[in-house]
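# only geometry, no sequence info:
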C-alpha cells in the first residue's frame, strides 16, 4: 500500500536522482522511437499501406517522410491519403525531408510553398532540408547564400505553424579558408527560427564529435538521425548497436543537445532485409538507450 509518506519519500528520491544524473532525467521522459522512411525506399513505392503497417508493428511510433514532389506527391499518394494511412497505423509524421526545388539556389518558392502545404496536411512539426547539391556548396559565399535562404524559408514556415530544420551530411564539415560550412550555417541562421537535425553517423564519419557540438551549441539540435557504422567498412551503415558508435554518451547528452525527436536510419548493408534491420535497431534503442 502506498501511503502519503511513502509517496513523498519516493518522489524526493526520484527528484534527487534526476538532479544527480541528467541521463536519468532523460530516461524518465522516454522519447518515441522514430524511423526515417528513406530506409525503406525500395519497399514504400511498391506498397505504402503494407510497408507502414510493418513499420508500426516493428515498434516505431513516429516517422520522418521523404520524397515529396509537386508531380508525384508521396509515391503517388496525396498528403491527405498518406495521413490517413499513418493515422490508421498509429504513426505520426513529426518531420519530413523536403528538397524545396530550386529555392536554395534561385529563390523560386513554388516547391517550398507546396512542401509547406503538404507538411501542414500531415500535421508535421518540422519541415527539414535534407540536402544541398554539390555545385551550390563549394565555398564560403555559397554557404552564406544558403544561410540567407534557410532563414527566409524558416520565416515562411513559422507563419504557417511549422518549424524549419537543416539535416547534415559530412560535406558541411569541410573547411573553406579555415571555417566549415556547418559553422557558417550555425552562426548565420536565426537561432529562434532555424533548428538542426544532426545526423550522428555523418558527424562522426567526418571526424567530428557530436558531444562537442552539443556543448558549443546547446539546444540547437532538436532532432537526430541515429545510424551506426559498420565494423568492417566505415563507409557502410549497420543496425544500431551492431557497429562502432557508442550511443550511450550521446543519449545521455540529449537534453543539452535539445533533442526532442530522433529517427533510426539505415541506408545500406541490411543484415537480412530492411525490416529485420529496423527491428533490431528499434529493439536495441528501446532496451539499451531509453
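Sure thing, it's come through. Model, not experiment: these values are computed from the prediction.

# all contacts plus neighbour counts: C-alpha atoms, from now on.
Noted.

# For the nearest residue to residue 101 once chain neighbours are set aside, list the residues it contacts.
Computed as C-alpha to C-alpha, 6 or more residues apart in numbering, the closest residue to residue 101 that is not its neighbour in sequence is residue 111, at 5.2 Å. Going by C-alpha atoms under 8 Å, 6 or more residues apart in numbering, residue 111 touches 69-70, 100-103.

# Swap in 7 Å and give it another go.
Counting by C-alpha atoms under 7 Å, 6 or more residues apart in numbering, residue 111 touches 70, 100-101.

# Second structure follows, compare the two:
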C-alpha cells in the first residue's frame, strides 16, 4: 500500500411553533472543511505554493498534511515556512499524518518527537498515525502491544500540548483472534479516532454504530465518496454511494469538528474535483 498516509437552537418565540415548523429548529452541523493533502500528492512537490493557493480558492479552510521529514520538511519547505504559507492563504492545519514505524518496531520516539515539533510549528492539534504496518498486527497480543505504545505516544504528545489520533483503512476492522485493531484502539486508548468513512463503509462497517459505542471520540473524519460503478475507486463527495447525510446527522454524538475531504484517484481534473467536493460538503451536507 502506498505510504502516507461542522447547533443552532431555536428558543423563546419559536418554541411553541417548533412542532408545526420543524425546519426552523433544524440544527446546522458545525465543523470546518479541510483537504487531506495526499489528494494532490502528484502536484504538491512540483509547486507547493501554487497548489496551496488553489486549495484555498476551492473553498477549503483547513488542510491535513502528510509526508513530513526533518530533512525535507513539507514538500521542500520547513515546517515554519509551510505554516507561514498556509497563513498567507487563510488556511490552518488541525492535523498531520506522520510516520511512526520506529515507535512500533523499536519503541523509539525520534519520529514522534519530529512530528510533535512540526505540529507545534504549524499550529496543529493532532499528530495522526496514518497506517500500521502488517507485521505489527498479526495477533491479539500484537494489538495490545500497539495500544500500549500508542498510549505512550499520547502521553508524550500531551506533555507538548498535543493529541494523538489514528486514521484507519480497511484492515483495522478485520477479525484477529476474536477482536480487531479498531476495537482495541477504541477500547484500550483514549486517542482521537479519525474515521475514514470510505474505508469503514467499504469494510461493511456502520459508522453510526461506532459513534454510538464510542461517543465523542471521532474528532475528525475523512470524507471520501465511493464510486457507484467501481467501489474500489473514489469519486467527488455527493456523486457516490455513501449516505453522508445520514452519517453526519450523528455528528454531535460522534464529536466531529473537522471534515477532511480526501480523494485518492480522479476521473476528472483534480482541482475541479476538490472544488466540487468542497461545495457539496459546505453547501449541502453541512448547511
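Cool, got the structure. If you're wondering where the values come from, they're calculated on a predicted model, not measured in any experiment.

# circling back: which helix or strand contains the aligned partner of the residue nearest to residue 101 of the first structure in the second structure?
Counting by TM-score structural alignment, residue 111 of the first structure lines up with residue 111 in the second structure. Element membership for residue 111 of the second structure, per DSSP states H and E: helix 110-122.

# Using the aligned residues only, give the average distance of that helix to the first structure.
Compared with the first structure after the fit, helix 110-122 of the second structure shows a mean deviation of 0.5 Å (mean C-alpha distance after the TM-score superposition for the first structure).

# That helix: which residues count as buried?
Of the residues in helix 110-122 of the second structure, 111-113, 115-122 count as buried by neighbour count, 16 or more other C-alpha atoms under 10 Å.

# now swap in stretch 279-287 of the second structure and tell me
Quick answer for stretch 279-287 of the second structure (16+ other C-alpha under 10 Å): 279-282, 285-286.

# what distance separates it from the middle of the whole chain?
Averaging C-alpha positions (C-alpha atoms, centre = their mean, to the nearest Å) puts stretch 279-287 of the second structure 17 Å from its chain's average.

# same deal with stretch 94-105 of the second structure?
14 Å.

# mind checking the end-to-end distance for it?
27 Å (C-alpha to C-alpha, to the nearest Å).

# Repeat that for stretch 223-230 of the second structure.
Stretch 223-230 of the second structure has an end-to-end distance of 17 Å (criterion: C-alpha to C-alpha).

# before we move on, back to that, from the buried residues of helix 110-122 of the second structure, which is closest to residue 34 of the second structure?
residue 122 (15.2 Å; C-alpha to C-alpha).

# Which residue, other than its chain neighbours, is closest to the closest one?
Closest to residue 122 of the second structure by C-alpha to C-alpha, 6+ apart is residue 83, at 4.5 Å.

# Remind me which helix or strand that neighbour belongs to.
helix 79-88.

# how big's the offset between that helix and the first structure?
Mean for helix 79-88 of the second structure is 0.4 Å (mean C-alpha distance after the TM-score superposition for the first structure).

# what angle separates that helix from helix 110-122?
40 degrees (axes from the mean of the first three to the mean of the last three C-alpha atoms, to 10 degrees).

# next helix or strand past helix 79-88 of the second structure?
Assigned by DSSP H and E, the successor of helix 79-88 of the second structure is strand 92-97.

# Helices - which of the buried residues of stretch 279-287 of the second structure land there?
Here DSSP state H is the test, and those give 279-280 as lying in helices.

# from the buried residues of stretch 279-287 of the second structure, which is closest to residue 198 of the second structure?
Once C-alpha to C-alpha is applied, the member of those that ends up nearest residue 198 of the second structure is residue 281, at 14.9 Å.

# Show the contacting residues for residue 36 of the second structure.
By C-alpha under 7 Å, 6+ apart, the contact set of residue 36 of the second structure is 63-65, 260-262.

# give me that answer again for 10 Å
Going by C-alpha atoms under 10 Å, 6 or more residues apart in numbering, residue 36 of the second structure touches 5, 62-66, 93, 95-97, 222-223, 259-264.

# quick revisit: how far away is the residue nearest to residue 122 of the second structure from residue 77 of the second structure?
Distance from residue 83 of the second structure to residue 77 of the second structure, by C-alpha to C-alpha: 9 Å.
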